[in-house]
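Visitor: Starting from these lines, generate the structure:
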Amino acid sequence: MKAAITLYDALVSANVPADKAKDVVEAWEKEMNDLVTQSYLKAELKELELKLTLRMGMMLSAAVGIMIASMRFML
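Guide: Sure thing, here's the model as predicted:
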């Protein structure tokens, strides 16, 4: 909120009409709400890494199982 007030004051002091300055501040606040933090991105990346590791492990174990089963039929 403090940054929004500072931005509004800066716009008004730069001779931007008050209603236009208010519109700019509201648009800026909307955009700021959509931003994500670096820690959030790191947490999401770790979660995706875990999911990928588990999927790769399941695929590897399935492939080994298929190979062992096919070797038994060959013998």
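
Visitor: alpha carbons only for contacts and neighbour counts from here, please
Guide: OK.

Visitor: Lys22 contacts Tyr8, doesn't it?
Guide: Yes - under the criterion of CA atoms under 8 Å, Lys22 makes contact with Tyr8 at 6.6 Å.

Visitor: how far is the helix or strand that Ile68 is a member of from where the chain is centred?
Guide: Following DSSP states H and E, one finds Ile68 within helix 38-74. Its chain's C-alpha centre and that of helix 38-74 lie 23 Å apart, by CA atoms, centre = their mean, to the nearest Å.

Visitor: Please give the structure of this sequence too, so both can be compared:
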Amino acid sequence: MKNRLEMYKALKAINVPEQQIEAVIQALDSDTHFSSAGKFDPDIAPFRAELSRFEVSLIVNISVMLSLVVAILFAGIAFIQ
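Guide: Presented below is the predicted three-dimensional model:
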């Protein structure tokens, strides 16, 4: 709202007609709505949930593999001695 008032005052100061002032402000408002609409994506929440599940699954798989490697190393050391 503050930006609209400032824009109105600036355009009025340079003697722009009222109709053109309103057209400019409406155009800027619609452009602002379109640019902010791209920032909010309602489909991002399911994607983040799936990504979180994948992250947990990946951590579990890496932990299991690391445990197996450590167990094989200990078995190899015990076999050598």
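
Visitor: And the TM-score between them?
Guide: Once superposed, chain against chain, the TM-score is 0.65 (TM-score structural alignment, normalised by the length of structure 1); 60 aligned residues with a CA RMSD of 2.5 Å.

Visitor: Trace Gly38 of structure 2 over to structure 1, please.
Guide: Using TM-score structural alignment, the equivalent of Gly38 of structure 2 in structure 1 is Lys30.

Visitor: I'd like to know how far its match sits from Asp23 of structure 1.
Guide: From Lys30 of structure 1 across to Asp23 of structure 1, the span is 11 Å (CA to CA, to the nearest Å).

Visitor: Also Lys51 of structure 1?
Guide: Taking CA to CA, one finds Lys51 of structure 1 at 43 Å from Asp23 of structure 1.

Visitor: hang on, the earlier thing: burial of the match of Gly38 of structure 2, as a residue count?
Guide: 11 (other CA atoms under 10 Å).

Visitor: For the helix or strand containing it, buried residues please.
Guide: For Lys30 of structure 1, the host element (DSSP H and E) is helix 18-34. For helix 18-34 of structure 1, a neighbour-count test (16 or more other CA atoms under 10 Å) marks 21-22, 24-25 as buried.

Visitor: looking just at contacts, which helices and strands does it meet?
Guide: Applying 3 or more CA pairs under 8 Å, 6 or more residues apart in numbering; DSSP states H and E, one finds that helix 18-34 of structure 1 contacts helix 2-13.

Visitor: Nice, that's everything, thank you.
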